[in-house]
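Asker: With the input below, show me the fold.
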Amino acid sequence: MTTDYEQLRQKAQDEVNEELASVKDPFERRAAAEEIRDQAYMELSALKEERKALIASAALYEYTPQLHERFGIKRLQMKRLAMDVLRGLKGRENWIKPPEWPADRAKAARRARIPHPDNVVEQAEKIAARYEYAEALRDTAVTHLEAAHEAVRLAGGRVKIPALERPDFDAIREEARDEVMRQFAKLIVGPEELLRTAAEAVDRAEEDAADLLVERDAAMNSLSFYTTARGVYYSAGISRQGMAAAQRRALKLPRDAKLPPRAEQPAAARAAGVKFIEDAAKELPQIAAAYEAAEARRAAAIEIRDEAVRVLHAAPYAWSRARLAEAIGRDHKVVDRAVAPAETS
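Answerer: Model (predicted):
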C-alpha cells in the first residue's frame, strides 16, 4: 500500500502543534520550537544520503511513470536524484546542462555500479516516509518560530503598504510562449529526439509552475490577510474568485464557505497558521509573473510534444501508445488524448 504523504505530514504537524500548545510562555515556546526544529534537522541529515541512494536505485532499475508518488516527490525531482547518483554528482550546481535520462536505465546503473537491493522500492518508500515526517516536523516548528515574530510585528492589525505593482500578464504569457516556439524552431532533429526534448521541457515547466504556485499563493495570502493592500488578485494574475478560493484553502474553510469580515481576517489567518511574509509586496508580482511564464512555457511545450506523439504514432514510425507513454514518462491517457483526434479525423 502506497504511503499517504499528506496524512503523514498532517500527523507530524499535529504532533508539533499539540506539544507547543501547552507551552504558554513565549520564550519557553520559542525554545521548545527550536529544539524540535534542531532534532528534525539532525534526522534529515542522517537520512539524506541513504534516501537519495535508494530512490535513485529504484528509479533506474524499476522505473514506472507513477513511481515518484511512492516517495512523496515529483517525477522530475526523482529523475534528478537518480542522475546525481548515476553521474556521481552532488547536485545540479555541477551540471553544465541537465543530463539526459538514459534510454536503458538499468544498463546505465549497472555500468555505474549502483546497487540494486532486494525490495528497493519498498525500502526507498520507508526511508522517504521517515524523511518526509522529519521535514514536516521541522517546517511546522519553523512556522511557530516565525509566528512569534509576526505576532509582535502585527499586534493584531494590518501593516500599511504602498500600492502593488500590476504586471502585464498577457504580454508575459505571449513572450514565454514565443520563446519556447523560437527555441524549438531552431532544433534540427528527428521526431524521436524532438519528442524527448519536448517531454523534458514539459516536465521542467510543470515543476517550475508547481513550486511557484505555492510561493505565489503564500505571498498573496500574506498581503490579503495582513496588510492594507487592495486588489491583490490583480498583482497575482488571477480573478477575485480565484483569490477567494486560495484564501479559503489557507484558512482551511469549505469551498463554499464565506470568508471572515476583513477586520477579522488577520486573527483568522494567524489561527490557521498563515505566514506573514515581510517582502510579499515586492515578491508577489515577480513570483506571479514567473508562474504565468512557466504555465505558458508548459502549454507551448505540450503542443510540440503532442504533435511529435502524433507523428511517431502514425506511419512510417507506428509507435504503440505504450511505447509513447514510456518515452514521455506519462500515463497512457496523455497519449490517448494526443493521438485520438488524428485517428478519428
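Asker: Going by C-alpha atoms from here, please, whenever you check contacts or count neighbours.
Answerer: OK.
Asker: I'd say Val335 and Ala327 touch.
Answerer: No. Applying Cα atoms under 8 Å, one finds Val335 not in contact with Ala327, separated by 10.3 Å.
Asker: out of the two, which sits in the more crowded spot?
Answerer: Val335 (23 against 16; other Cα atoms under 10 Å).
Asker: In this structure Ile287 contacts Arg216, no?
Answerer: Yes. Shown here, Ile287 and Arg216 form a contact pair, counting by Cα under 8 Å, at 5.7 Å.
Asker: tell me which element the residue lying closest to Gly242 once chain neighbours are set aside is part of?
Answerer: Closest residue to Gly242 in three dimensions, ignoring its sequence neighbours and counting by Cα to Cα, 6 or more residues apart in numbering: Tyr233, at 7.9 Å. In this assignment (DSSP states H and E), Tyr233 forms part of helix 232-236.
Asker: in terms of contact count, name the helices or strands touching that helix.
Answerer: Counting contacts by 3 or more Cα pairs under 8 Å, 6 or more residues apart in numbering; DSSP states H and E, the secondary-structure elements packed against helix 232-236 are helix 191-226, helix 240-250, helix 280-313.
Asker: With mean neighbour count and distance to Glu6 as added columns, please give these in CSV.
Answerer: Formatted as CSV, those follow (neighbours: other Cα atoms under 10 Å; distance: least, Cα to Cα, whole Å):
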stretch, mean neighbour count, distance to Glu6
helix 191-226, 20, 15
helix 240-250, 17, 15
helix 280-313, 22, 24
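Asker: Proceed likewise with the subsequent sequence, for comparison:
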Amino acid sequence: MTTDYEQLRQKAQDEVNEELASVKDPFERRAAAEEIRDQAHMELSALKEERKELIASAALYEYTPQLHERFGIKRLQMKRLAMDVLRGLKGRENWISPPSWPADRAKAARRAGIPHPDNVVEQAEKIAARYEYAEARRDAAVTHLEAAHEAVRLAGGRVKVPALERRNFDAVRKRARNKVMRQFAKLIVGPEELLRAAAEAVDRAEEDAADLLVERDAAMNSLSFYTTARGVYYSAGISRQGLVRAQQRALKLKRDEKVPPRAEQPAAARRAGVKFIEDADKKLPKLASAYEAAVARHAAAIEIRDEAVRALHAAPHAWSRSQLAEAIGRDHKIVARIVNPDRTS
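Answerer: From the prediction side, this is the model:
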C-alpha cells in the first residue's frame, strides 16, 4: 500500500502546531520552534544519503511510470536522484546539462556497481516516509518562527509598495516556444533519441511550471493581502477572476464563498497562514514570466514528443504502445490519445 504523503505531512504539521500551541510566551515559543527545526534538520541530514541511494536503486532496477509516488516526490526529482548516484555526482548543481535517462537502466546501474537490495522499493518508501515526516516538521517549525516577525511587521495594516511592473506575457510565451523549437530543430539524432530528449523536456518544463506556480501565487497573495499594490493580477499575467480563485485557495474558501473586503484581508490572511514575502513586488513579475515561459516550453515539447511518438508507432518502426509508454515515462492511456487523437480511450 502506497504511503499517503499528504496525510503524513499534515500529521507532522499538526503535531508541531500542537506542541507549540501551549507555549504562550513568544520568546519561549521561538526557542521551542528553533529546537524542533534543528532536530528535524539533523534527522534529514542523517537520512539524506541512504534515501537517495535506495530511491536510485529502485528507480534504476524497478522503474514504473508511477514509482515516484511511492516516495512522495515528483518523477523528475526521482530521475535526478538516480542520475546523481549513477553518475557519481554530488548534486544537480554539478550538471552542465541534465544527463539523459539511460534506455537500459538496470544495465547502467549494474555497470556502475549500484546494489539492488531485496525489497528495495519497500525499503526506499519506508525511509522516504521518515524523510518527508522530518521535512514537514522542520517546515512547520520554520513557519512558526516566521509568524512572529510577520505579525509585528504587519500589525499596522498594509505595507506600502511602489507600482508593479506589467510585462508582455504574449512575447514571453512566444520567445520560450521559439527557443524550444530552435533547439530541437538543431538536434541531429535518430527518432528514438529525439523521443527521449523531448520526453525529458516535457518532464522538466512540467516540473518547473508546477514549482513556479506555487511561488508565483505566494508572491501574488502576499501583495494582494498585505500591501497597497493594485491590479496585482496584471503583473501575474492572469485575469481578475484568476486572482480571486487564488485568494480563495489561500484563505481556504470554497468557490461560492466571497473573499473578505479589502480592509479585512490582512487579518484574514494571517489567520489562514498566508505568508508575507519580502520584496514580492519585485519578485512577482519575474516569477510570472518564468511560469508563463515554462508553460510555453511544456506545450512546445509536448508537440515535439507527440510527433515523435506517432513516427515511432508507424511503419517502419512500429513501436508498441507499451514501448512508447516506457520511453516517455507516461501511462498507456496518454500514448493511446497521442496515436489515436480522434478516438476516446
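Asker: re earlier: I'd like the helices and strands packed on helix 232-236 of structure 1 laid out as TSV, including distance to Gly91 of structure 1.
Answerer: Putting these into TSV (distance: least, Cα to Cα, whole Å) gives the following:
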stretch	distance to Gly91 of structure 1
helix 191-226	16
helix 240-250	33
helix 280-313	23
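Asker: Would you enumerate the residues in contact with the residue nearest to Gly242 of structure 1?
Answerer: Taking Cα atoms under 8 Å, 6 or more residues apart in numbering as the criterion, Tyr233 of structure 1 is in contact with 220, 239-240, 242-243.
Asker: so which of the residues you listed comes closest to Glu150 of structure 1?
Answerer: Relative to Glu150 of structure 1, the closest of the contacts of Tyr233 of structure 1 is Met220; by Cα to Cα it sits at 16.2 Å.
Asker: residue contacts, whichever residue in structure 2 pairs up with that closest one?
Answerer: Aligned against structure 2 by TM-score structural alignment, Met220 of structure 1 finds its counterpart in Met220. Residues near Met220 of structure 2 by Cα under 8 Å, 6+ apart: 232-233, 236, 280, 284.
Asker: Apply 10 Å and report the result again.
Answerer: The contact partners of Met220 of structure 2, by Cα atoms under 10 Å, 6 or more residues apart in numbering, come to 214, 229, 232-233, 235-236, 243, 246-247, 277, 280-281, 283-285, 287-288.
Asker: just Arg216 of structure 1 next, same as before
Answerer: Arg216 of structure 1 makes contacts with 209-210, 222, 236-237, 280, 283-291, as judged by Cα under 10 Å, 6+ apart.
Asker: Around Pro115 of structure 2, how many other residues sit close by?
Answerer: With neighbours defined by other Cα under 10 Å, the count for Pro115 of structure 2 comes to 15.
Asker: hey, where'd the helices end up in structure 1?
Answerer: Secondary structure of structure 1 by DSSP state H: the helices cover 5-21, 26-61, 75-86, 105-111, 120-154, 169-185, 191-226, 232-236, 240-250, 265-271, 280-313, 321-328, 332-344.
Asker: Those helices: which one's closest to Asn94 of structure 1?
Answerer: The closest of the helices of structure 1 to Asn94 of structure 1 is helix 75-86. By Cα to Cα, the value is 9.3 Å.
Asker: The closest one corresponds to what range in structure 2?
Answerer: Aligned by TM-score structural alignment, helix 75-86 of structure 1 corresponds to residues 75-86 of structure 2.
Asker: average gap between the matching stretch and structure 1?
Answerer: In the superposition against structure 1, stretch 75-86 of structure 2 averages 0.6 Å from its aligned positions (mean Cα distance after the TM-score superposition for structure 1).
Asker: got a list of what the closest residue to Arg158 of structure 2 other than its chain neighbours touches?
Answerer: In this structure, Arg158 of structure 2 finds its nearest non-sequential neighbour in Thr227, 4.5 Å apart by Cα to Cα, 6+ apart. Neighbouring residues of Thr227 of structure 2 by Cα under 10 Å, 6+ apart: 154, 157-162, 221, 266, 276, 280-281.
Asker: I'd like the distance from the match of helix 75-86 of structure 1 to the chain centre, please.
Answerer: For stretch 75-86 of structure 2, the distance from its own C-alpha centre to the chain's C-alpha centre is 15 Å (Cα atoms, centre = their mean, to the nearest Å).
Asker: hmm, back to that, average distance between the helix holding Tyr233 of structure 1 and structure 2?
Answerer: Its matched residues in structure 2 lie on average 0.7 Å from helix 232-236 of structure 1 after superposition (mean Cα distance after the TM-score superposition for structure 1).
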